[in-house]
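>>> sequence and predicted structure below; questions after.
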Amino acid sequence: MISIVVPAHNESSVIARTLSQWVGKPGSDELRVVVVCNGCTDDTANIARRFGPTIKVVELETPRKTHALNLGDQVANIFPRIYADADIVITVDAILALARRLNEGDVLAVAPTAEINLAGCSWLVRKYFGIRSRLPSSREGIGGSGVYALSEAGRRRFGQFPDVTADDTYVRLQFRREERETLACVRSTVFAPRTLLQLVTVRTRAYRGTFELARRFPELRANKGAANNWTLVTLFKEPRLWLGLLIYCWVNIAARCYATRGGRPGDHLWQRDETSRMALPNSIK
């Protein structure tokens, strides 16, 4: 058996897309899904309940992802345990593959490789992700794919999820490189922001999360992955990539500058891109 914890804050536009991959499919009887609706003011909980007894729905008044993760841990009592964002798509087969890898026992945390869905995105956003796909960070699933899986021993590595912005990065840094793995043959679909402004917003939040972790948990820096800097320098040797590189660098410089200005009231709540949650005619169901 495998447990899946899905924190969900006002995800009525996408929660059915996520859950429909796990209900009524071959192998879905192996899954026990807990959807933690935190601070929802929309129909997320009712939509999730329509999927039947396979999906357990619990509700929390506080709109904080880490609180939802902690409540999900209290309800879920099975390992391996998958933590999945409510706006991504991952199949039952992919989840079973993550669990099999953990059951081999030589790693404590695994994740799929992110497949970025760029449907409806501006060409500037497409250029950005064209460069990102060439960087080492794009091959780090915990913090990039919207999904990660922990063995029971892996989950014991830390206590409750602390109230941080970058919960997935916090989890990744609990493990040395040889203790975690991103599976190249297992994919999750992540939906990119459709406008450059929303992309800068998302990246600003990511930098704030990184800065927060460095300040509060400096000892975790020892488990960081490979940096992008040297790869970026080598990419500048290819003139055909210059436009994309300029866009990539501008987005991250702007986001870093915004992030260093400090948070605003409410920044501890979920800040997320809404454009990627808008339905498209040919989007994944």
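Done, it's in.
>>> CA only for contacts and neighbour counts going forward, please
Will do.
>>> any idea where the strands of the chain begin and end?
2-8, 31-38, 55-60, 81-84, 109-117, 147-150, 180-191 (DSSP state E).
>>> format these as JSON lines; extra columns: distance to A214.
Below are those laid out as JSON lines (distance: least, CA to CA, whole Å):
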{"stretch": "strand 2-8", "distance to A214": "24"}
{"stretch": "strand 31-38", "distance to A214": "27"}
{"stretch": "strand 55-60", "distance to A214": "29"}
{"stretch": "strand 81-84", "distance to A214": "23"}
{"stretch": "strand 109-117", "distance to A214": "21"}
{"stretch": "strand 147-150", "distance to A214": "21"}
{"stretch": "strand 180-191", "distance to A214": "20"}
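>>> and the longest helix for this structure?
helix 196-216 (DSSP state H).
>>> what does that helix rub up against?
Residues outside helix 196-216 that contact it (CA atoms under 8 Å, 6 or more residues apart in numbering) are 122, 124-125, 164-166, 169-170, 192-193, 220-221, 251-252, 254-256, 258-260, 271-273, 275.
>>> the residues you listed in helices, which ones?
Reading helices off the contacts of helix 196-216 with DSSP H, I get 124-125, 169-170, 251-252, 254-256, 258-260.
>>> show me which of these are buried.
124-125, 169-170, 251-252, 255-256, 258-259 (16 or more other CA atoms under 10 Å).
>>> among those residues, which pair sits farthest apart?
By the measure CA to CA, L124 and Y170 form the most distant pair in those, at 29.8 Å.
>>> before we go on, here's another structure to hold up against the first:
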Amino acid sequence: MTTVPAASVIIPAYNESKALKRLLPRLHDASPDARFDVIVVCNGCHDDSFDVAARFGDNIRVINQVEGSKTKALNAGDEIAKAFPRIYLDADSEVTPGDLAAVCKTLEEPGVMAVGAVANFDASGASWAVAAYYKAWSLLPFGRNPSSIGGSGIYALSREGRARFDAFPDVIADDGFINHLFTAAEKARCTDCVVRITPPRTWWSLVKIKSRVFRGNRQLQAMGIHPPAESNKTGSGILSLILSPRTLVPAIVYAVTQVAARLYAHLIQPLTRQRWQRDETTR
């Protein structure tokens, strides 16, 4: 008798050997019982990511895509996925099968078609500036906004939610694209799924990856896609943190980092002609 998967989990991976070694054992060991259809799409890899993923046998399927493109990797995974919901998971986001099950359960709530999770940035191995940035981030409204599914390295769509679009477009911010497809009432943040994310170790690397957010938002805006109104509360949130002595320093670090990332995105990064910025300090 064929077991029907509870969900398909699509993991795009670009040179993510170390991350896959942390993530896949958890998903592999539980896959037969949890019934998850796990698909790793290695795209443009120059390391042994494909070999690492292929070691896990039938419980985890692997695609080797020559071109390095996250959105094309998501589409490739979608083409062979067997089940709904569809869970899209960054390779460097650490989750358990229980986390995935909680996300699926949240999608069962009436009217909910898109679900995000809670991000836990473990800055214990990072510089003081990086730790301060994420302390401020954790206190801002956007990080807890139930009507935004971005920022945690994972989001899930029901069958009806996935039917909202044909294929992932060639965008930098795939989660931003997904966000705009649903109203606030159609989205939820699963508080029972806490994703452990290891941030960059250095401030300059943090600036570079945050510049990707600005570039991604600018690209979406050029397509006529704008962030939800609920996410535009960062300014007032930072002001309240600055006015508190206990959070003054983190707030200043956050603000300076955001300004530096915006400048990098608009002035410095275009000169490098690199379309994708990513952190190499934790890989």
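Structure's in. What do you need? Values in this document were obtained by computation on a predicted structure and should not be read as measured data.
>>> mind checking the TM-score on these two?
After superposition, the two chains reach a TM-score (TM-score structural alignment, normalised by the length of structure 2) of 0.92; 275 aligned residues with a CA RMSD of 1.8 Å.
>>> out of the strands of structure 1, nearest to G266 of structure 1?
strand 31-38 (15.2 Å).
>>> quick one: the closest one to structure 2 mean distance?
On superposition with structure 2, the mean distance recorded for strand 31-38 of structure 1 (mean CA distance after the TM-score superposition for structure 1) is 0.5 Å.
>>> distance to S137 of structure 1 added to the buried ones among the ones in helices among the contacts of helix 196-216 of structure 1, as a markdown table?
Below are those laid out as a markdown table (distance: CA to CA, whole Å):
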| residue | distance to S137 of structure 1 |
| --- | --- |
| L124 | 20 |
| V125 | 17 |
| T169 | 12 |
| Y170 | 15 |
| V251 | 16 |
| N252 | 13 |
| A255 | 17 |
| R256 | 16 |
| Y258 | 21 |
| A259 | 19 |
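>>> which of the residues you listed sits closest to E238 of structure 1?
The closest of those, once distances to E238 of structure 1 are taken by CA to CA, is L124, at 18.6 Å.
>>> map that closest one across to structure 2 for me.
Matched by TM-score structural alignment, L124 of structure 1 corresponds to A129 in structure 2.
>>> also D163 of structure 1?
Aligned partner of D163 of structure 1 by TM-score structural alignment: D170.
>>> surely its match meets K72?
Yes: shown here, D170 of structure 2 and K72 form a contact pair, counting by CA atoms under 8 Å, at 7.5 Å.
>>> contacting residues for V171 of structure 1?
Contacts of V171 of structure 1 by CA under 8 Å, 6+ apart are I142.
>>> run the chain-centre distance for stretch 67-82 of structure 1.
16 Å (CA atoms, centre = their mean, to the nearest Å).
>>> could you measure from the corresponding residue of structure 1 for T198 of structure 2 over to L183 of structure 1?
Aligning on TM-score structural alignment places T198 of structure 2 opposite F191 in structure 1. Going from F191 of structure 1 to L183 of structure 1 by CA to CA, to the nearest Å gives 19 Å.
>>> compare these two (neighbour count), which wins?
Between F191 of structure 1 and L183, counted using other CA atoms under 10 Å, the more crowded position is F191 (24 against 19).
>>> list the contacts for the closest residue to the more buried one other than its chain neighbours?
Counting by CA to CA, 6 or more residues apart in numbering, N117 is the residue found nearest to F191 of structure 1 once chain neighbours are left out, at 4.8 Å. Residues in contact with N117 of structure 1, defined by CA under 8 Å, 6+ apart, are 189-192.
>>> hmm, 10 Å instead?
Going by CA atoms under 10 Å, 6 or more residues apart in numbering, N117 of structure 1 touches 88, 126, 188-193, 276, 283-284.
>>> same check on S231 of structure 2?
140-145, 147-148.
>>> got it, and G176 of structure 2?
148-151, 213, 216-217, 220, 225-228 are the contacts of G176 of structure 2 under CA under 10 Å, 6+ apart.
>>> so what corresponds to E212 of structure 1 in structure 2?
Aligned by TM-score structural alignment, E212 of structure 1 pairs with Q219 of structure 2.
>>> and for the counterpart of Q74 of structure 1 in structure 2, the neighbour number?
Superposed on structure 2 with TM-score structural alignment, Q74 of structure 1 falls opposite E79. For E79 of structure 2, the neighbour count with other CA under 10 Å is 10.
>>> same deal with W123 of structure 1?
Residues near W123 of structure 1, counting by other CA under 10 Å: 14.
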